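[1] Structure for this input, please:
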Amino acid sequence: MTQYVTHGLLRAADRGRDAGEEGRCVLHLDMDAYFASVEQRDVPLYRGRPLVVCHTSSDFCTHGVVATASYEARCWGVKAGMSVWEARSRCPHACFVHADIPKYLDNARRIRRLCERLSHRVEVFSIDEVFVDLTPLLRPCPPGEERWREALRVGRELKGEIRRRLGLTASVGIGPNKLVAKMASEFQKPDGLTLVTPEQLPDILAPLPVDRLVGVGERMRRHLRAMGVETVGDLARTPVELLEWKFGVMGRLLWEAAHGRDGSPVRAGGEEQEVKSFGHSLSLRGGTRDLEYLENTLLGLCDAVTRRMRREGYLGRTVALRLRVGYALGYARARSLDEYTDLTSPVYAAARDLLRREASSGLWTEPVTTVGVSVSQLRRREEGRQVTIWDIMDNREERLTAALDALRDRYGEGVVTRASLLGDFALSGMNLAR
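    Reported below is the predicted structural model:
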């Protein structure tokens, strides 16, 4: 299952609270062990046996990564993201097969069409997950218990249609917003149907371990545990100011999530997506602990990000540093600026401070293998920004930046380079990941 991305989900939490969520009803559909279930449906030999679907270039699945494991294989500790070698050592009697992505995409399209019979607002979140906004469909029902009963009936019928037409099972969660619906779909897997109403939220969320909350990974769980936060209820009772001081923007997002708040809309396919952020990252072959090298790399990334922002006419306020240490999962740290900007200097200063803070934390047990930076909390440049005395200084950099952009537009990116980057071959004309 694709990990839920909290920034996109929770950014509109305050707007959602102001608008009122009591009239909304969102369904989240999560296919059960999707790739493996499709293979077990199509090949009777695989049914009832441990099955591991692999992303691999090996003809015999001797190496690569586990894409999905059937529930029979999960009983042996096999899970998505694990190396095929480890999966074989844990469950040597399992069947190992190549992922057939075109087949899975075809089934996903058929699932989406079934969902679109219920609502014009269907958001494909991943190949095996869909959000459906049931609010228009349920509007004729009186608000309250009767409306939620009708939502359960709709969810039950959708599950039945998928089983009859495709021979697959799905877990469905229903709630007042995407966040709650997503969490509800995980409560009774596989083949579950769970409703969480606004009235039930405090009682259901509070006792859950904090890592059941979307957005809390292993690293964040350790930090929260050090603060005495073990459950979602503990997190909800923690002063938001403390969380913001400790974790920056992410602290408020987690606090909102702990209260079950989410105002993000269900976006139909083809609907214009609002630009949320600009970012670049760079993989460092072999990794490095050299702080000066990392800072120079970060400067090049900030230069590239802000150039894109200027080209597309955006100002931003929140700077996020993204790191991967060794071969562990990546993580991010964020900081908000005092003013909106599209200039390199303030973005780099914030990102560099975050980098230095991480470097001094003592948590880098292995070399940094990926570094990235992104800018979010965007607004269009034509909306303007508040003028302060510091704009007298900023105008000098704006004129210099405009001149540099003009040179690069005419003669190419490598025609002019910051002096501190001249020695870094990795940053000269680098092909950056967005």
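[2] drop to CA atoms for contacts and neighbour counts, all remaining ones
    Noted.
[3] can you give me the strands for the stretch 301-434 of the chain?
    Ranges of strands within the stretch 301-434 of the chain are 314-325, 331-341, 368-376, 379-380, based on DSSP state E, counting those that start in this stretch.
[4] Go ahead and name everything in contact with the second one.
    When you say that, I think you mean strand 331-341. Applying Cα atoms under 8 Å, 6 or more residues apart in numbering, the contact partners of strand 331-341 are 247-250, 315-324, 346-347, 350, 354, 378, 385-386.
[5] Select only the buried ones of those in ChimeraX?
    Only the buried entries of the contacts of strand 331-341 go into this ChimeraX selection, using 16 or more other Cα atoms under 10 Å:
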select :247,248,249,250,315,316,317,318,319,320,321,322,323,324,346,347,350,354,378
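[6] quick one, what contacts V347?
    C302, V319, T341, V375.
[7] what's the farthest-apart pair in those residues?
    C302 and T341 (12.2 Å; Cα to Cα).
[8] higher neighbour count, these two?
    For C302 versus T341, neighbours defined as other Cα atoms under 10 Å are more numerous around C302 (29 against 25).
[9] which ones are touching the more buried one?
    H280, T344, V347, Y348, V373.
[10] JSON lines for these, including distance to L298?
    JSON lines is the format used below for the contacts of C302 (distance: Cα to Cα, whole Å):
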{"residue": "H280", "distance to L298": "10"}
{"residue": "T344", "distance to L298": "11"}
{"residue": "V347", "distance to L298": "10"}
{"residue": "Y348", "distance to L298": "7"}
{"residue": "V373", "distance to L298": "7"}
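[11] Y411: which of those residues is nearest?
    Relative to Y411, the closest of those is T344; by Cα to Cα it sits at 20.3 Å.
[12] any idea how far that closest one is from R310?
    In this view, T344 and R310 are 10 Å apart by Cα to Cα, to the nearest Å.
[13] okay, those two: which has more neighbours?
    T344 (20 against 17).
[14] Find the nearest non-adjacent residue to that one, please.
    Nearest residue to T344, sequence neighbours excluded (Cα to Cα, 6 or more residues apart in numbering): D303, at 5.4 Å.
[15] cool, and L254?
    G215 (7.2 Å).
[16] mind checking the SS state of the one you found?
    Following DSSP: H, G, I helix; E, B strand; the rest coil, G215 is assigned to coil.
[17] neighbours around I101, how many?
    Neighbour tally, I101, other Cα under 10 Å: 12.
[18] just E218 next, same as before
    Neighbour count of E218, defined by other Cα under 10 Å: 11.
[19] Following up with a second sequence; could you model it the same way so I can compare the two?
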Amino acid sequence: MSEQLFSLHSWPRAIVHIDGDAFFTSCEEAIHPELRGKPLITGGERGIVACASYAAKKIGVARGVPLHEARKICPGLIILPSDYETYSLFSRRIFSIMRRFTPDVEEYSIDEAFADITGMRRALHSSYEEIALRMKQDIERELGITVSVGLSITKVLAKVASKHQKPAGMTVIKGREIPDYLRNLPVEKIWGIGNATTNYLAKMGIRYALEFARLPEKTVLQKFTKPGVEIWQELRGKSVHPVTAEEKSSYASISKTKTFAPPTNDAEYLFAQLMRNMESACIKARRYKLAPHKI
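    Purely as a prediction, here's the structure:
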């Protein structure tokens, strides 16, 4: 099937995705430069690894594992309690820097955001690539942390791009280049595709993002629900998830989920992930000055 099914226009839209690299430990390293390059984790107060520095990851320390297991992997591991108040300050600074380039910034999580820079080339006297790079450079210079940046024509593709050269990389996926980046990308790496959809696609003989994106529209509409159809559209270069700059002022509920691939019945690991999800939900609740009535 022809790859010309994808967008033939380089920039029908220009969406930037900024993703902090090992964000919590990067913040600690920015505050304490003597820790840079050392195996470091946060989460000591909870007994689990909330975030591992890249030096710790290289040794084999993974996010979510119990501390006693992390110590076995790396006896010299530096363990710090999580300082969410400080991490939130860094987060707000990131979003503030991004808004220098466009008002259309969507705060996706404490260490992630999208920015719609469509139409800003003339105003900023720069190409879209230059705008995204300046955004990255300003964040890294002013905050002393590194971020990975993806620039593409939809939110899903921008997120694919930001993961492509982690850490501290920048990847640009223009409309005409979409097939090159999807060809060897496993479907489970696509934002929004969980374990159930991955297994469903596997039964259809689909393992890679390009295979999914090449499916005929009729097949997609018959076999997938609305979220799956929208991911398919975004992978093909059609923007259906706009950057939402307007923050919600209140929430009826706050939830954080985790899909396990493969499934696990390891009670200790499940508890560690539960604690991590609860912490993430609490960070968001504190930001909006909310308190739970029911958990």
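[20] Roughly how far does G64 of the second structure sit from G192 of the second structure?
    Note on G64 of the second structure: its distance to G192 of the second structure, by Cα to Cα, is 21 Å.
[21] Neighbour count for the two, which is higher?
    Neighbour count, other Cα under 10 Å: between G64 of the second structure and G192, G64 has more, with 23 against 13.
[22] Now check the first structure for the residue matching that one.
    Using TM-score structural alignment as the criterion, the counterpart of G64 of the second structure in the first structure is G81.
[23] before we move on, what SS does its match have?
    Three-state call for G81 of the first structure (three-state DSSP): coil.
[24] For burial, what's the neighbour tally of the closest residue to it other than its chain neighbours?
    Leaving aside its chain neighbours, G81 of the first structure sits nearest to V66 (5.3 Å; criterion: Cα to Cα, 6+ apart). Neighbours of V66 of the first structure under the rule other Cα under 10 Å: 26.
[25] ok, now which ones touch the counterpart of V66 of the first structure in the second structure?
    With TM-score structural alignment as the matching criterion, the partner of V66 of the first structure in the second structure is V49. The contact partners of V49 of the second structure, by Cα under 8 Å, 6+ apart, come to I41, T42, G43, A62, R63, G64, V65, P66, L67, A70.
[26] ok so, going back, give me the distance between the residue nearest to G81 of the first structure and C54 of the first structure.
    Separation of V66 of the first structure from C54 of the first structure (Cα to Cα) stands at 5 Å.
[27] Overlap of the contact sets of the two?
    V84.
[28] can you give me the helices in the stretch 101-250 of the first structure?
    With DSSP state H, counting those that start in this stretch, the ranges of helices along the stretch 101-250 of the first structure come out as 101-116, 135-138, 145-166, 178-184, 201-205, 218-226, 232-237, 240-247, 249-258.
[29] Which helix or strand lies directly C-terminal to the last one?
    Following the chain from helix 249-258 of the first structure toward its C-terminal end, the next helix or strand by DSSP states H and E is strand 277-288.
[30] Measure how that following strand sits relative to strand 314-325, angle-wise.
    With axes from the mean of the first three to the mean of the last three Cα atoms, to 10 degrees applied, the angle from strand 277-288 of the first structure to strand 314-325 works out at 20 degrees.
[31] Just the buried residues of strand 277-288 of the first structure, please?
    Under 16+ other Cα under 10 Å, the buried positions of strand 277-288 of the first structure are S277, F278, G279, H280, S281, L282, S283, L284, G287, T288.
[32] by how many degrees do it and strand 368-376 diverge?
    Going by the same axes, to 10 degrees, strand 277-288 of the first structure makes 170 degrees with strand 368-376.
[33] from the chain's centre, how far out does strand 277-288 of the first structure sit?
    Strand 277-288 of the first structure sits 17 Å away from the centroid of its parent chain (Cα atoms, centre = their mean, to the nearest Å).
[34] Show me what that strand is packed up against.
    Identification of packing neighbours for strand 277-288 of the first structure by 3 or more Cα pairs under 8 Å, 6 or more residues apart in numbering; DSSP states H and E yields helix 291-312, strand 368-376.
[35] Most tightly packed of these?
    The highest average neighbour count among these, using mean count of other Cα atoms under 10 Å, belongs to strand 368-376 at a mean of 23.
[36] related to what we said a few turns ago, distance to F187 of the first structure for the strands of the stretch 301-434 of the first structure - can I get that in JSON lines?
    Shown next, in JSON lines, are those (distance: least, Cα to Cα, whole Å):
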{"stretch": "strand 314-325", "distance to F187 of the first structure": "31"}
{"stretch": "strand 331-341", "distance to F187 of the first structure": "26"}
{"stretch": "strand 368-376", "distance to F187 of the first structure": "32"}
{"stretch": "strand 379-380", "distance to F187 of the first structure": "38"}
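[37] which stretch among the ones you listed comes nearest E292 of the first structure?
    Closest among the strands of the stretch 301-434 of the first structure, using Cα to Cα: strand 368-376, at 12.6 Å.
[38] Compute the inter-axis angle for that closest one and helix 291-312.
    30 degrees.
[39] elements contacting strand 368-376 of the first structure?
    By 3+ Cα pairs under 8 Å, 6+ apart, strand 368-376 of the first structure packs against strand 277-288, helix 291-312, strand 314-325.
[40] Tell me the buried residues in the longest helix belonging to the second structure?
    Taking DSSP state H as the criterion, the second structure has its longest helix at helix 267-287. Of the residues in helix 267-287 of the second structure, 270, 272-285 count as buried by neighbour count, 16+ other Cα under 10 Å.
[41] before we move on, back to that, and the helices of the stretch 101-250 of the first structure, which is most packed in?
    Mean neighbours per residue, mean count of other Cα under 10 Å, is largest over the helices of the stretch 101-250 of the first structure for helix 178-184, with a mean of 25.
[42] post-alignment, that helix versus the second structure, mean distance?
    Here the mean offset of helix 178-184 of the first structure against the second structure after fitting is 1.3 Å, by mean Cα distance after the TM-score superposition for the first structure.
[43] what stretch of the second structure does that helix fall on?
    Here helix 178-184 of the first structure aligns to the second structure at residues 155-161, judged by TM-score structural alignment.
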